[in-house]
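[1] Need coordinates for the following:
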Amino acid sequence: MMMVRSAYDKKKDDIHFEYWQRCRYLPEDKLIALLDHDNFKLSLEAAASLQLRGGSKIIRLAQMDSFSNRYKRRALAAFILGQIKLNTKEEKISLKILYDLALNDQSAIVRSYAVSSFGHRCEKAKKKYADTLLSLAQSTVLDKSVMVRVNTAFALSVFKNRASIPLLIKLLKDTHSEVKNWAAFAVNVNNYDTPEIRNCFVLLLDEKYFEARFEAIIGLAKRQDKRVTQILIHELSQERIYDEMVEVTANLGDVSLLPTLYQVKDKFGTFKELNTSIKVLEHLKSKL
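    Okay, the predicted model is just below:
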């Protein structure tokens, strides 16, 4: 049972759809012209269309634009190079460009897109560049830009490598909530588990930023850490609840959650995740 989308989120989606409609049938030269538009979001949608179409001309353009004296063109170049189809030679050149931009560009937005795109390239290469990404992340976890640190956490989420854990713990202790949220996501998606990770998650239970708190709740429950029990009881007593929170009560295995799950059933009726969790916890209770 997902929370109702805000009017702000709906407006953002509507604008994105409008720009997508505007770009989807434009010829290549018109899309390239839009890269210089004053509206960066429209330029980004044009870049996304060019990225999807691909081809050597667009690849060369992006590689050249990465050296532009205009930071927006460098940012768009980094974005395009993230997921466009490349041959081996093009990929080698593009990865070097992205690495250099991520470390050295004066613009935070360029560094941010470069880190994200480097992560996408590593994801496509299936761990081939894992060591290079880890080397890059050693520096970008300390970047002064919040978005660079956010995208570092994203990049570390794209493949499982336990060498990422110390870097993700640094990001879990970041001063900014969105960075901590993405670091927690990276930890959860790769199922990392150490005592320090759990302790970081416990601290995140006090986060005002819901997304970070959500990741911590789910993460602790899946790791059967009963320090999250009372928080789960509180969250499942709200007027709006999340199916995933209901689902992880089975993972947590704490039978004290059963009265709360019965209340959820009375309020919302039965659904798959609820039925499964009640069945699991009732079975555990019968063995006590």
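[2] going forward, measure contacts between C-alpha atoms and count neighbours the same way
    OK.
[3] which residues in the stretch 101-250 of the chain form helices?
    Using DSSP state H, counting those that start in this stretch, the helices found in the stretch 101-250 of the chain span residues 108-125, 130-140, 146-156, 165-172, 177-189, 195-204, 210-222, 229-235, 243-252.
[4] Export the ones you listed to CSV and append columns for distance to D36 and mean neighbour count.
    Shown next, in CSV, are the helices of the stretch 101-250 of the chain (distance: least, Cα to Cα, whole Å; neighbours: other Cα atoms under 10 Å):
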stretch, distance to D36, mean neighbour count
helix 108-125, 15, 24
helix 130-140, 28, 18
helix 146-156, 23, 26
helix 165-172, 34, 21
helix 177-189, 30, 25
helix 195-204, 41, 17
helix 210-222, 34, 23
helix 229-235, 46, 17
helix 243-252, 43, 21
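[5] Which stretch among those approaches A7 most closely?
    Closest approach to A7 among those (Cα to Cα): helix 210-222, 17.8 Å.
[6] Could you also give me the structure for this second sequence? I'd like to compare it with the first:
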Amino acid sequence: MKKEDLSILFERTLACDYDDDGAWEAVNALRSQGGREVFGRAAQWLKSARPLERARAADILGQIGVGPGRAHESPTEACELLIELLLGEQHPRAAASALVALGHIQDSRALPVIYRFIGNEDPVLRHAVAFALGCFVQDTASHPGLMLLMSDSDEDVRDWATFSLGVWGDLDSARVRDALARRLDDSFENVRLEAIAGLAKRHDARVLPLLIEALEWPEAQDDPEPKLIEAACALLSLSKEPRGWVGEDYARALRQRFRGEIAPSWQ
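    Sure, this is the predicted structure:
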């Protein structure tokens, strides 16, 4: 790609606001292009006085070179640069982008700097921490942070942390299960659903009453919530959804399978 074309792509990443589709298309094009020139320009932007340029640099470096059959081309170098940025970064948008980027890279050296932001007053930053820690969910060092964020005041932060620990992650322990069980009565439905799915994945019987009740709702007969079906299939050890089943079919199968593990009033 010509230098002029690269320059145009870099400038397009700054168009409109941070979530602009066109800007993200340019970010993805630069990630896909990769190479030392793209890496070098992004590294220079990390030192920019403009927060958006620092944020875009982090967005690019977090997944540079990544694509079908292609891994991150310079994970160690990118990780070191992003850690250096975060040690002094004050702007929430730039810091959030760097945290997400470190999550994508998954270098455990980043965990201490990720944890530095876990109590930040900005929910956007705490959500970025939840995402980053979720990328390390197979490492138990991420679990204390995820468990803390599962009770965050922001529902989206709770949602991502609960999804990460319960569904994205595979590790099982009493602490993990108890943390998920505490979210079964969360005020945000998405959090409750992630907790249900996470406990069902671990075949924890505490999820049965709530799951069966939800599967018997009228709404679950016409258009059942996918997370509920996912949970039921996990508990029933079904590799795929039985054709034609609706919520009450799953509920009936659960009652039969777990008859001795459900309180009498629920059988």
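[7] coming back round to it: tell me which of the helices of the stretch 101-250 of structure 1 sits nearest to E28 of structure 1.
    helix 108-125 (22.0 Å).
[8] Relative to E18 of structure 1, tell me which of the helices of the stretch 101-250 of structure 1 wins on proximity.
    Ranking the helices of the stretch 101-250 of structure 1 by their distance to E18 of structure 1 (criterion: Cα to Cα) puts helix 108-125 first, at 22.8 Å.
[9] next one: that closest one to chain centre, how far?
    Distance, stretch centre to chain centre, for helix 108-125 of structure 1: 12 Å (Cα atoms, centre = their mean, to the nearest Å).
[10] Tell me which residues are up against that helix.
    Residues from elsewhere that reach helix 108-125 of structure 1 (Cα atoms under 8 Å, 6 or more residues apart in numbering): 71-72, 74-76, 78-79, 81-83, 95, 98-99, 101-105, 128-130, 133, 145, 147-149, 151-152, 154-156, 158-159.
[11] can I get the helices of the stretch 101-250 of structure 1 in a markdown table with distance to E273 of structure 1?
    What follows is the helices of the stretch 101-250 of structure 1, written out as a markdown table (distance: least, Cα to Cα, whole Å):
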| stretch | distance to E273 of structure 1 |
| --- | --- |
| helix 108-125 | 31 |
| helix 130-140 | 36 |
| helix 146-156 | 28 |
| helix 165-172 | 29 |
| helix 177-189 | 19 |
| helix 195-204 | 23 |
| helix 210-222 | 14 |
| helix 229-235 | 15 |
| helix 243-252 | 5 |
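[12] So which of those is nearest N39 of structure 1?
    Per Cα to Cα, nearest to N39 of structure 1 of those: helix 108-125, 14.9 Å.
[13] how far off helix 146-156 does the closest one point, in degrees?
    Relative orientation of helix 108-125 of structure 1 versus helix 146-156 (axes from the mean of the first three to the mean of the last three Cα atoms, to 10 degrees): 0 degrees.
[14] what's in contact with the one helix or strand L258 of structure 1 maps to?
    Per DSSP states H and E, L258 of structure 1 falls inside helix 258-268. Residues outside helix 258-268 of structure 1 that contact it (Cα under 8 Å, 6+ apart): I233, L236, S237, V246, L274, I278, L281, E282.
[15] Just the buried residues of those residues.
    Among the contacts of helix 258-268 of structure 1, those classed as buried by 16 or more other Cα atoms under 10 Å are I233, L236, V246, L274, I278, L281.
[16] if we can go back for a sec, what residues of the helix holding L258 of structure 1 count as buried?
    In helix 258-268 of structure 1, counting by 16+ other Cα under 10 Å, buried: L258, T260, L261, V264.
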